[in-house]
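Trainee: I'll drop the sequence and a predicted model, then ask my questions.
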Amino acid sequence: MLGGTTEGREVAAELVVLGIRVVSSLAGRVSKPRMPEGEVRVGGFGGVDGLAEWLRAERAVGLIDATHPFAERISASAVAAAKQVGVPHLRLERPGWKEGPGDIWRWADSVEHAAQIVSGLGERVFLTTGRQGLAAFADLTEQWFLIRCVDMPAPPMPPHAVVLLDRGPYTVDGELTLMRRNRIDVLVTKDSGGTMTTAKLTAARHLGRPVVVVRRPPRPDVHTVTTPAEAVRWALALFPR
């Protein structure tokens, strides 16, 4: 299991209870990740060949890619490695968010595109796209940023910024308080999906604030499910009764 998401942890926990050996691989980008049930390895594989060799060495009977919707590099490696080894491969990806009544959304094709859009939407920005990609906003000198992430980001980043280290899930009341206290004009986020961080979208809607949403990158054409239950059923089908 290429994990790191809530859905991946749910699948691992269910399979472990059923007596199936699960090895969850975490990228290691978060200093204190939430650990899944079963065995865990941390760090990269060294590309497609490294992942393929690991699958052979572990005699894996299936590969579930349950990584973040924006972890496109490891997902591409998973497709190629599974094909190379001949291991069944599944992508577990939660649905993206959908704009609803009262939302003021601007869609961006990339983090760089989001930086271009946000420059004209307000002076105080709530930036929740994570540590990676902050360099895209480093040249925005006329705006103030509240940057929220799990671990301290490295430069470059916007010159006028405050970093808030925090981890979800968040509440609507908490997000409303945070955005009001910091006089936020615009929210920037990735289309991560899920429920852990949707409170910020609800808060922005209540406050009438625009939201810049970065679209998900294109994915390889592989068998994909959207719920942990579907992934568990797929995994169980790999084993004879």
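Mentor: Done, it's in.

Trainee: all contacts plus neighbour counts: C-alpha atoms, from now on.
Mentor: Will do.

Trainee: okay, now the closest residue to Asp166 other than its chain neighbours: neighbour count?
Mentor: Once flanking residues are discounted, Asp166 sits nearest to Val150: 5.3 Å by CA to CA, 6 or more residues apart in numbering. Using other CA atoms under 10 Å, Val150 has 18 neighbouring residues.

Trainee: and for Leu201?
Mentor: For Leu201, the count of nearby residues is 24 (other CA under 10 Å).

Trainee: contacting residues around stretch 201-208?
Mentor: Stretch 201-208 is contacted by residues 102-104, 172-173, 175-176, 179, 186-187, 210-211 when judged by CA atoms under 8 Å, 6 or more residues apart in numbering.

Trainee: one more time with 7 Å
Mentor: With CA atoms under 7 Å, 6 or more residues apart in numbering as the test, stretch 201-208 has contacts from 102-103, 172, 175-176, 210.

Trainee: enumerate the positions of that stretch that are buried.
Mentor: For stretch 201-208, the buried set under the neighbour-count rule, 16 or more other CA atoms under 10 Å, comprises 201-205, 207.

Trainee: centroid-nearest residue for this protein?
Mentor: Centroid-nearest residue in the chain, with CA atoms, centre = their mean: His68, separated by 3.5 Å.

Trainee: for it, which non-adjacent residue is closest in space?
Mentor: Distances taken as CA to CA, 6+ apart place Thr5 nearest to His68, at 6.2 Å, with adjacent residues excluded.

Trainee: the one you found is in contact with Pro69, isn't it?
Mentor: No - counting by CA atoms under 7 Å, Thr5 does not reach Pro69; the two are 9.4 Å apart.

Trainee: structure B:
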Amino acid sequence: MTGRVLVLGGTGEARRLATALVADGVDVVSSLAGRVADPLLPPGEVRVGGFGGAVGLAAWLAANPVAAVVDATHPFASTMTASAASASAVTGVPLLRLQRPGWTEQPGDDWRWVDSLEEAAVAVAGFGHVFVTTGRMGLGAFAGLTQEVLVRSVDPPEPPLPARTTVILERGPFSLADELALLREHGVDVVVTKDSGGHMTEAKLTAARELGVPVVLVRRLPVPPRVPVVATVEEAVAWLSALP
């Protein structure tokens, strides 16, 4: 393809896509939300900070012409995904959603699906020690919990938090041995996570399975209609290569 590509990033897939495109000589600008203090930067040009919603992104695209936009944000970055779809419809700039598949339940899993963090907080109310691995955004949904709560995130979470919260600041990937040790050390009897997919944080699900610990999973929102979706960097590169 010819022309510049805007990659809405912040994920491993976005970094790998930018790396592949830059290696092929494509002009890439990656956009990061700026919610992580020390992000892993992709090659090529990088901008940090939001656009100001769908209107702001459309204005940016008008002022900075690109051949295509690839939305490779986190599977739960639903606001950005919706803004990208709206801006693409307004400007006519081709849009692709690069989104890793969700996790698949295995024999022995005890998964309990919910539609929101608020529903997750209700689902764990009867447990004694909750391990919350949903990231630092939205933890206020669990603020009313009175039991022991273990929170893991890359950056320090902001209040409100549950009264009896232990915070672990770590960035994946996490090994199965480490996850088993963590669950045992803290006496975790339920895990809360989003259906993010991928291998970097999947070990906690295997650890929960081996220990017989139930997992409360928050479902993803659907991708906006008429937006093509691919699951791999290779498919994204092929889609871009096919553009006129």
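Mentor: On my side now, so go ahead. Everything numeric here is computed off the predicted structure, so don't read it as measured data.

Trainee: that older thread, give the equivalent position in the second structure for the residue nearest to His68 of the first structure.
Mentor: By TM-score structural alignment, Thr5 of the first structure lines up with Thr11 in the second structure.

Trainee: next, count neighbours for its match.
Mentor: Residues within reach of Thr11 of the second structure, counting by other CA under 10 Å, total 19.

Trainee: same check, this time on Ala27 of the first structure
Mentor: By the criterion of other CA under 10 Å, Ala27 of the first structure has 18 neighbours.

Trainee: Val93 of the second structure versus Glu148 of the second structure, what's the distance?
Mentor: 48 Å (CA to CA, to the nearest Å).

Trainee: how far away is Pro210 of the first structure from Val163 of the first structure?
Mentor: According to CA to CA, Pro210 of the first structure and Val163 of the first structure sit 21 Å apart.

Trainee: quick one: which of these two has more around it?
Mentor: Between Pro210 of the first structure and Val163, counted using other CA under 10 Å, Pro210 has the larger neighbour count: 20 against 15.

Trainee: quick check: the more buried one touching Glu99?
Mentor: No - using CA under 7 Å, Pro210 of the first structure makes no contact with Glu99, being 11.6 Å away.

Trainee: check contacts around the aligned partner of Asp155 of the second structure in the first structure.
Mentor: With TM-score structural alignment as the criterion, Asp155 of the second structure lines up with Asp151 in the first structure. The contact partners of Asp151 of the first structure, by CA under 7 Å, 6+ apart, come to 30-31, 165.

Trainee: tell me which residues in stretch 86-103 of the second structure are buried?
Mentor: With burial defined by 16+ other CA under 10 Å, the residues of stretch 86-103 of the second structure counted as buried are 86-88, 93-100.

Trainee: in the first structure, what range does that stretch match?
Mentor: Using TM-score structural alignment, the residues of the first structure aligned to stretch 86-103 of the second structure are 80-97.

Trainee: how close does the aligned partner of Ala136 of the first structure in the second structure get to Met200 of the second structure?
Mentor: For Ala136 of the first structure, the aligned position in the second structure is Ala141, judged by TM-score structural alignment. Ala141 of the second structure sits 25 Å away from Met200 of the second structure, going by CA to CA.

Trainee: tell me which of those two has more neighbours.
Mentor: Neighbour count, other CA under 10 Å: between Ala141 of the second structure and Met200, Ala141 has more, with 18 against 14.

Trainee: from what I see, that one and Ala120 are in contact.
Mentor: No - taking contacts as CA under 7 Å, Ala141 of the second structure lies outside contact range of Ala120: 8.5 Å.

Trainee: anything in contact with each of those two?
Mentor: Shared contacts of Ala141 of the second structure and Ala120, defined by CA under 7 Å, 6+ apart, are absent.

Trainee: in strands, which of the buried residues of stretch 86-103 of the second structure appear?
Mentor: When those are checked against strands (DSSP state E), the matches are 95-98.

Trainee: can I get those in TSV with distance to Phe127 of the second structure?
Mentor: Shown next, in TSV, are these (distance: CA to CA, whole Å):
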residue	distance to Phe127 of the second structure
Leu95	43
Leu96	41
Arg97	37
Leu98	36
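
Trainee: which one of the residues you listed is nearest Val70 of the second structure?
Mentor: Val70 of the second structure lies nearest to Leu96 out of those, by CA to CA, at 4.8 Å.

Trainee: how about the closest one, nearest residue that isn't a chain neighbour?
Mentor: Nearest to Leu96 of the second structure is Val70, by CA to CA, 6+ apart, at 4.8 Å.

Trainee: how about the residue mapped onto the one you found from the first structure, secondary structure?
Mentor: Aligned by TM-score structural alignment, Val70 of the second structure pairs with Ile64 of the first structure. Under DSSP: H, G, I helix; E, B strand; the rest coil, Ile64 of the first structure falls in the strand class.

Trainee: and for the one 3 residues further on?
Mentor: At Thr67 of the first structure the chain is in coil, as set by three-state DSSP.

Trainee: so who does the nearest residue to it once chain neighbours are set aside touch?
Mentor: Excluding the flanking residues, the one nearest Thr67 of the first structure by CA to CA, 6+ apart is Gly3, at 5.0 Å. Under the criterion of CA under 7 Å, 6+ apart, the neighbours of Gly3 of the first structure are 24-26, 65-67.

Trainee: now the contacts of stretch 201-208 of the first structure as JSON lines including distance to Ala13 of the first structure?
Mentor: Shown next, in JSON lines, are the contacts of stretch 201-208 of the first structure (distance: CA to CA, whole Å):
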{"residue": "Gly102", "distance to Ala13 of the first structure": "38"}
{"residue": "Asp103", "distance to Ala13 of the first structure": "36"}
{"residue": "Val172", "distance to Ala13 of the first structure": "29"}
{"residue": "Glu175", "distance to Ala13 of the first structure": "30"}
{"residue": "Leu176", "distance to Ala13 of the first structure": "34"}
{"residue": "Pro210", "distance to Ala13 of the first structure": "38"}
